[in-house]
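# here is the input, now give the coordinates:
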Amino acid sequence: MGRGERDTVARGARLYEAAQALGADHGKAVEAVRAALAPIHAAAVRRELDAIPVARLQDVTEGRLRLGSVEKSGLRTLGSVLEAGPYRLRQIPGVGQRTVDQMLAAARRLAEAVHETVAVHIDVDRPDPATTALVMALHVLVEAGPEARRAVDRAAALSQRLGPLLTEARPAAGRLRMLLAGQEKKARAVAAVTEVRSLLDEAERAGLPELFAQASVDLLRGPSSDLAARVDFELRSAEYYSLLAEISGRLPDAAASEGFLPDEIAERVRAQDLDDTHRRVSLRGYQAFGARFALAQRKVILGDEMGLGKTIQAIAVMAHLAAGGQTHFMVVCPASVLVNWTREVEARSALRVTVLHGPDRHYAFADWQGRGGVVVTTFDALRGFPAPDAGRVGLLVVDEAHSVKNPAAKRSQAVAQWADRCERTLFMTGTPMENRVVEFRNLVRMLDGGIAESLGERDALAGSVAFRKAVAPVYLRRNQEDVLTELPSLQRTDEWEELSASDEEAYREAVSAGNFMAMRRAAYARPEKSAKLDRLREIVREAGENGQKTVVFSYFKDVLRVVEEALAATDTDGTAVFGPLTGAVPAGRRQQIVDDFAGAPGPAVLLAQIQAAGVGLNMQAASVVVICEPQIKPTIEHQAVARAHRMGQVRPVRVYRLLATGGVDERLVRMLEAKTRLFDAYARRSEVAEATPDAVDVSDTELARRIVEEEQARLGMSDERLTAAE
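Presented below is the predicted three-dimensional model:
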C-alpha cells in the first residue's frame, strides 16, 4: 500500500465527514422547528379541548356515562375535565370511581385524536414571539431550498455506502496497520480502497463535495431579522406550511390524499418513481402522488380542487420525463394564463419554455420542434399547428380542460387529435362536470375510449360511488379541506338586500321586456339609489380600514364600470382600485394588473369580470371577495373564490355574495344549490349519491326562459317573452 491508497482513504474520510456534518446540520434545523412548534401546538390543542363540550364523551362511550352532575359542577368542556383530574371529579356528588375512570379514559382518547389532528395556523397580522420563533426556524429550511434537501438525501445515501467501506479500508490508512493486518484483512482493505476510489470519482463527477459544502452553509445561515422571516413567510407560505406538515408528521389523511382510488391503482401509483433532477420546488405528499398518477396511468384527468397546485404537479411530470430523455412538451391553456404558465415553468423547473402566441407563433413553433423544451399556447392557436408524430411529444398538458368538453367544437377536435398522437396526456380542471355527466364522459373519451364507452347512463344512475370507481383509472381529485390542513378559514356570507324603489322599478322594466340579463343586473342600473352598491361600498370601506385587499367579481362589464365609478366617488381611506380586468384585456396585461394589485402597499380593490378572472390567475393577495350577483353555473363562483382561497393564502378569506330578495337572485340561488349537489356527487366527493343527474340538469337558455316566465307571472305580466341574453 502506497501514498495513493492512503490519500484515497483520507479523501474518503473527509467526504464522509462532510456528509455526516450536513446530516447533523439538517437535523439541528429540523429540531429547531420542532422545538418552536411544540408550545404553539400545545396551546392549539388546549384551545380545541376547551371548545369541545363534555357531552361529546357520550359519543365515545356510546351513551353509558351520566354527565348531568359533572356539567352542573362547572366542568362543561373536555379541557376542564382533563384539568380537573380524578381527585376533583371524585368529589362531585353522584360520581363514583368507575364513572371517573370511564370519563377520563374517554376524555384521553378524544384528547389524543385532537393532538394528532389539530393544525397550527400562523397569524401574519398578529405576530407573537412564539410564532415568530417558528417562522424563523422554518425560514432556514425554506431558504436552503430543494437543493439542500436533495443534498441531504445524497449525503445520507453516500454515508450509507461509504461508512462501511472506510471501516474495511482502515488498514490501508497507514503502513504499520497494513503490515500488522492479516492476509484476509489486507485483501478486504485493497478491495475497499478500490470501491472508495470509485465512489469518490462518482461523487466528484456529480459535484457532491461542493453541493454538501453549499448546503451546510445554507443551513447555518439564519434570516437577517425576524421581520425578514415574516415577510418571506407571507410571500412563500405554501412552502413553509409544506415543511411544517412534513416535520410535524401531521400529514393529511392518506386515502384523501390519494383521491380515494381503488387499492390496486393506488399501489401502482405509489410504486412509480419520480425524478426531481430538473425540478426546483419541493412537492407536498398529495402533489407527488398526483404527478405519479399521471406518469403511471399515462392519460388522465387531474381534477384537484382549485388552489391545490395542479400546475406544479404538471411541471413535476414534465421534469421527470425530461430526466428520462423526453425533450418536447406542450401546454394548452386559456390566453389569460399564458404568462402565469411561463413564469411557473421558469421558476419551478430547469426546463426551457417558449410561448406560442401572437404573429410570430409559427416561427416559435419551428424553433421548438428543433430545440425542444416546453411550449405554452392557447386553444385557438393550437388549431394552427400540425399534430406531432406519434411519440414526439412527451406530455400534452391541457389546462382548464373543461373548455373542450364539447366534441363538436373545433378546439375540442384539435385537442383530441393532439392527445391521440401523444404518449401521455394530462387534462387539468377543477370543474370537470358543470351541468351534465355526459360532458365528463366526453373528456374521458379523449383519453380512454374504452372507459368512456363503459360509462352508460346506468352508471350515472347508480350514483356517484359507482361512477367514481368506474373512472378511477383516468381521474384523480382531491379537495382543499382534505389535504390543506393549514388553509385559513373560508367564510361565505349571502348578503340579502331589499331592492330600493328605484331598483325595483328597473327590475320590473327588465322583466316586462323579458330581458334575463337586464334582470340580473337591474340592481346596479340606477347607481344613485342602488341597495347592492351601498352594501358593496360598506364592505370595501371596512376591508380598507382593516388593511385588507378586496376582489370584486361581476359577470357584467357595465356593472364593473358602475362599481369603479362608485368607489372613485367614495371615501375609501386611500384604497387603490385596479382594473377592471375583463376578457378584452390582453393575457399579459391581465397578469400585470394582478401583480400590481398584489404589490400595492395597504388596502386595494381589484375589479374583475368573473368569467375572465376566475380562470388561472392567482389572487391570494386578497382576503375579501365580493360577488355582485349569483352566477348561472356554480363552478364559475367556485373558481372565482378559489383564486383567493388557495395554497399560499395566509389570511382567512371572507366571501360576500350580494343578493336581492324576491326576484331572479332568489330563483338562481335555489337552482345553483341543486347544481352544486350534482357536482359534489359525481366529481367532488366519492361517497354521496344522487338518484339521477337529469333531475337537476337544465341548459342555461332554458333556465333563463323559465325564470323570466316565472317572474312575469309573479309580477302579473303575461305573454312576455325572453328577448335578450346579452
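
# can we go C-alpha only for contacts and neighbour counts from here?
Noted.

# chain center to the helix or strand residue 427 falls within, what's the gap?
Residue 427 is part of strand 425-428 when elements are defined by DSSP states H and E. With CA atoms, centre = their mean, to the nearest Å as the basis, strand 425-428 stands 16 Å off its chain's centre.

# which elements pack onto that strand?
strand 299-302, strand 395-399 (3 or more CA pairs under 8 Å, 6 or more residues apart in numbering; DSSP states H and E).

# which one of those lies nearest to residue 410?
strand 395-399 (15.0 Å; CA to CA).

# which residues touch the closest one?
314, 318, 328-334, 418-419, 422-429 (CA atoms under 8 Å, 6 or more residues apart in numbering).

# quick revisit: helix or strand right after the strand holding residue 427?
helix 437-447.

# which other helices and strands contact the helix or strand just after that next one?
For helix 437-447, the following helix or strand on the C-terminal side (DSSP H and E) is helix 449-454. Counting contacts by 3+ CA pairs under 8 Å, 6+ apart, helix 449-454 packs against helix 437-447.

# any idea how far the helix it packs on is from the chain center?
Centre to centre, stretch against its chain (CA atoms, centre = their mean), the figure for helix 437-447 is 24 Å.

# what lies in contact with it?
With CA under 8 Å, 6+ apart, helix 437-447 has contacts from 299-301, 401-402, 404-407, 416, 419-420, 425, 432-433, 451-453, 455, 460, 474, 682, 693.

# likewise for stretch 328-345?
Taking CA under 8 Å, 6+ apart as the rule, stretch 328-345 contacts 311-312, 315, 318, 351, 353-355, 368-369, 372-379, 382, 392-400, 586-588, 590-591, 612-613, 615-617.

# got it, and stretch 480-497?
Residues contacting stretch 480-497 (CA under 8 Å, 6+ apart): 119-121, 241, 251-253, 256-257, 286, 305-308, 531-532, 645-647, 649-661.

# how long is it end to end?
End-to-end distance for stretch 480-497, by CA to CA, to the nearest Å: 31 Å.

# residues of it that come out buried?
480, 483, 484, 485, 486, 487, 488, 490, 495, 496, 497 (16 or more other CA atoms under 10 Å).

# out of the residues you listed, which sit inside strands?
490, 495, 496, 497 (DSSP state E).

# pipe those residues into JSON lines and attach distance to residue 638 per row.
Below are these laid out as JSON lines (distance: CA to CA, whole Å):
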{"residue": "490", "distance to residue 638": "12"}
{"residue": "495", "distance to residue 638": "17"}
{"residue": "496", "distance to residue 638": "19"}
{"residue": "497", "distance to residue 638": "22"}
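
# please provide the structure for the following sequence as well, for comparison with the first:
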Amino acid sequence: MMAEVSAEALDAAKAKVGKPAKHTLAAVRSFTERAEALLATPATLRANVRHQVAVLTDQRVQAELQRRPVAELRDLVGRGARLNTVAEAGFASVAQILASGPQRIQAVPGIGPQTAQQVVGAAQRFAAQVTEQTQFRFDPDRKDPAQAQLLATLMALRHADSAVTTLEPQLRQLTAQTAPLVSDAEPTTSRPSMLFRGSAKKHAALTALAQLDAVLADPRVASLHRTLESQERATDPSSYPEWQAWDEYTSDAASFNALLSTLGGAGEGDDTEAAQGFIPAELRQEISAVPLDTGLLTATLRGYQAFGAQYAIHQKFSILGDEMGLGKTVESLAVLAHLAARGQRRFLVVCPASVLANWTNEIAKHSRLTAHTLHGSGRDATTRTWLRDGGVAVTTFDTLGRLDGITEADVAMMVVDEAHLAKNPTTKRSQAVAEAVNHSQRAMFLTGTPMENRVEEFRNLVSYLQPAIAKGIDATDAVAGAKRFRRAVAPVYLRRNQEDVLTELPDKIEVEDWVYFTPADNAAYNATVQSRNLMQMRQAAFHAENSAKLERLAEIADEACEDGLKMVVFSNFLHVLDRIGNQLGSRAMGPITGSVPPQVRQQIVDEFARRDGHAVLLLQIEAGGQGLNIQAASIVVIAEPQWKPSTEEQAVARAYRMGQVRKVQVHRLLAKGSVDERLREVQEEKSLLFAEFARRSEAKEADARAVDTREHRPDSLDDNAVPLEQRIVMAEQHRLGIS
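Modelled structure (predicted):
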C-alpha cells in the first residue's frame, strides 16, 4: 500500500496541523463522496428514465383518449346506456368522461346513477386498453423539450455505465485506502486536540496526514481526479443541449432504443414465444440460464438479442435467421465478446465482399475486439498477425479457400454472414465453408432469408452444422406453418421477425406507383419487344426524354426535398441510374454499383448520412441491397420490379431496420402495359398474362364477334421447358400482336 513516511514528510504534516489539515481532509472526503455519487449515477439515471417514459406515455394516452369520441364506448357500455344523450350534453371525448366522474354524468337529464356508473366504467376499461396498446417511441418530427430531456438522460446514462465499468476498480481502491487514513488524521485538524495527545497518537495522526498528502500528490490520483470531473459533466443530462440530443439520436437511434428497451420503453416482448423463436419451453429455459459476459461488448443488447447470443453459445452450431434489420451482427459480436472474455483467442467471420468493410466497422463500434481483414494483397501477412495475436479475422467467401492456416487455427467461433450463399454443396465456396466449419469449435450462420419455404437449401446449410438434424428435417413441417417448422428445427435454427420484437419501429407505407407510358415511352418499349431483348424491355421506361417513370420519380424526390427527407433509389441497371442521376442533378449521390469497392461504398453511405437535409442516394440493387445500413433515408424507390420479392425486401431493409426513426415510404415504380406486369406475375407466382386471359368483359361474353382472337393463350407460355425469360418476351410480343 503506502510507502514509509519520511522525516521530511512528517515535518511537512506538522506544519499543516489546524486549518491546512482540515482542507486536506475535506478535499479527500469530497473526492470520495463524488466518487460514490458517480458510481451511484447509473441507478439514479435509470430511475429518471423510467419516470420520464411513464410521464410521456401517459401524455400520449391522454391525448389519444381526448381524441376518441364517446361513441367508441358503445361496445363496452352495454345496451340501453344512452350514450347519445351523454355526448349531446357536451361530453364529447372519453377523456372528458374520465375527468368528470359519475356524479357529473348523472346530472345530465335522463341519465340515472346506474347508467352513469356504466359509462364511467366503460371509459375506464377503454383507457386501460389504450394504455396497454400505447408504446412510447421518439418522434424526431415533433422535437418537444420533454423528448429531448429523455434523450439527454439516456446520453448521460450511456456515459455513466461506461464510467462505472472503467473507473469503479480504481475509485473503490482509492476509497478503501483513504477512509482509515482520514479517520486517523482527524486530530490534526485541531491544534488543541494535538497538544493533549500522547506522542504515539500524535505520530499516528501525522503519519496518516502525510500519507493523505502523498495520495493527493500522486500523478495517478491527479489524473483520476481530472477523469472524475469530465465524467461528472458527461453523466449530467444538463450537459447536452436539445440540438445535440436530437443529432445523436438521429445518427444512432438503434443504441438509444436498445438502452430504452431495457428500462420499460421502446420495448419488445422479450418473454414471448415469438421473441424467443417459438422454441420448446424446456430448451428455452436452458438457453435463458446461460450466463452472458458482455464486458468486451460496448453495445447495449436488447432482450431478444441477448437470448440469440445465449442460444448460439448453448447450441454451439446453429443458424441465426432473424429478419433483416434486427441486428444479427451485434448478436454475433456478443457471442464472440463472451467467448473472448472467457479466454478464447481466435474468431473468423466469412461474408460477401460487399459487407467486408461494414463488418470491420461494426466490430470496432460495438466491441473491444480487434479486427483483421484477410482480403486483398496483404492477406497473408495479416493472417500471420491474426494467428499470432488473436482477434476477429474477417474474410470473404471467395478468399476463404485460399487462406493458409485456417484449419490449424483452432477457431473458437466461425460466423458466416449471408450464409444462404453457401446453400449449394457442389460449389467451391460452399466446400470451403464446410471445411472451415469442421475445424472450428463452434459455428454460427447468419441469414435473413426465411428458410420455411426453402427446405432443401435449409437442409444443406444444416448439414454443415449438425448433420444428424439435417437428416431428420421433414418438408411437411414447413408446409404445416412457420411455428411448427421452427419448433421442429429449434436445436439448430432461431428466427424472430420485426413485428415480434421491434415495437418502436415507425410505420412502413408501401405504394405501387403505376404510370401510363407516354407516346415516346410506347415507341421505345415496342422497339425493345420487337428486338426480343428482355434487359432492354425492363429499362425502356427510362429511355424517353419525357419518361413517365422519370417524371413520377422526380415528383417523389421533390416532395422529399420539401420535407427535408433523404431518399434512396434502387435499380438493377446502370443506364437507369445514370438517367435518374442526370434528372436529379447535384442532390443525387453515388451511384453505388458492383464496381465500387466495399470500403468506398461505406464512405458514400456515411457521407449521405452526414449531409444536412435532403439527398438522394442511387444504388444498384444487387450491390446496395445487402449489408449496408442506410437508416438516414426514409423514402425508398425501386425503379423496376425484380425477379424475386426477396431482392426488393432486402433493399427496403437497408432503410427499414433497427435505428430507423421516421416513417418509411416505399415506392415501386411500375408501368402499365409493360413487362413490369409480367414480372409482378412472376413475383406473385401467377400465370403469365394472368390479367389478360383470366378476365372477360361482359361485352365479349355477350357477342362472340367482340372476342379478341389474341385471347387464345399460346401453349408455349405454360411450357416449363422454355426458359422463363424467353416466355416473358413471347408473352409481351403476343400481347402487342408482334409476331
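
# need the counterpart of residue 134 of structure 1 in structure 2.
Aligned counterpart of residue 134 of structure 1 in structure 2: residue 150 (TM-score structural alignment).

# OK, contacts around its match?
By CA under 8 Å, 6+ apart, the contact set of residue 150 of structure 2 is 49, 52, 53.

# burial check on residue 433 of structure 1, number of neighbours?
By the criterion of other CA atoms under 10 Å, residue 433 of structure 1 has 24 neighbours.

# pretty sure it is touching residue 403, no?
No. Counting by CA atoms under 8 Å, residue 433 of structure 1 stays clear of residue 403, with 10.6 Å between them.

# check what contacts stretch 200-212 of structure 2 and list those residues.
Contacts of stretch 200-212 of structure 2 (CA under 8 Å, 6+ apart): 2, 5, 9-10, 12-14, 21, 24-25, 28, 178, 181-182, 184-188, 194.

# where along the stretch 1-150 of structure 1 do the helices fall?
Along the stretch 1-150 of structure 1, the segments classed as helices by DSSP state H, counting those that start in this stretch run 3-51, 56-60, 68-72, 78-90, 97-117, 129-169.

# got JSON lines for the ones you listed, with distance to residue 203 of structure 1 too?
Listed next are the helices of the stretch 1-150 of structure 1 as JSON lines, based on distance: least, CA to CA, whole Å:
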{"stretch": "helix 3-51", "distance to residue 203 of structure 1": "9"}
{"stretch": "helix 56-60", "distance to residue 203 of structure 1": "56"}
{"stretch": "helix 68-72", "distance to residue 203 of structure 1": "67"}
{"stretch": "helix 78-90", "distance to residue 203 of structure 1": "55"}
{"stretch": "helix 97-117", "distance to residue 203 of structure 1": "41"}
{"stretch": "helix 129-169", "distance to residue 203 of structure 1": "9"}
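
# of the ones you listed, which stretch is the most buried?
helix 129-169 (a mean of 20; mean count of other CA atoms under 10 Å).

# circling back: just the buried residues from the contacts of stretch 480-497 of structure 1, in PyMOL please.
Command for PyMOL, covering only those of the contacts of stretch 480-497 of structure 1 found buried under the criterion 16+ other CA under 10 Å:
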select buried, resi 119+120+121+241+251+252+256+257+286+305+306+307+308+531+532+645+646+647+649+650+651+652+653+654+655+656+657+658+659+660
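
# return the subset of the contacts of stretch 480-497 of structure 1 lying in helices.
Residues of the contacts of stretch 480-497 of structure 1 located in helices (DSSP state H): 241, 256, 257, 286, 531, 532.

# can you tell me which of those lies closest to residue 70 of structure 1?
For these, the nearest to residue 70 of structure 1 is residue 256 (37.7 Å; CA to CA).

# residues contacting residue 220 of structure 1?
Contacts of residue 220 of structure 1 (CA under 8 Å, 6+ apart): 25, 140.

# check the gap between it and residue 153 of structure 1 for me.
Taking CA to CA, one finds residue 220 of structure 1 at 17 Å from residue 153 of structure 1.

# so which of the helices of the stretch 1-150 of structure 1 gets nearest residue 711 of structure 1?
Between the helices of the stretch 1-150 of structure 1, helix 3-51 lies closest to residue 711 of structure 1; by CA to CA that is 46.3 Å.

# run the angle between the closest one and helix 78-90 for me.
70 degrees (axes from the mean of the first three to the mean of the last three CA atoms, to 10 degrees).

# next, the angle helix 97-117 makes with helix 3-51 of structure 1.
130 degrees.

# please name the nearest non-neighbouring residue to residue 725 of structure 2.
residue 534 (7.1 Å; CA to CA, 6 or more residues apart in numbering).

# mind telling me what the one you found corresponds to in structure 1?
Going residue by residue (TM-score structural alignment), residue 534 of structure 2 aligns to residue 516.

# surely its match touches residue 702?
No. Using CA under 8 Å as the test, residue 516 of structure 1 is too far from residue 702 to be in contact (11.2 Å).

# among the two, which residue is more densely surrounded?
residue 516 (26 against 10).

# residue 669 of structure 2 versus residue 622 of structure 2, what's the distance?
Going from residue 622 of structure 2 to residue 669 of structure 2 by CA to CA gives 18 Å.

# show me the contacts for the residue nearest in space to the middle of structure 2.
Nearest residue to the geometric centre of structure 2 (CA atoms, centre = their mean): residue 658, 2.2 Å. Residue 658 of structure 2 makes contact with 253, 254, 325, 326, 327, 502, 505, according to CA under 8 Å, 6+ apart.
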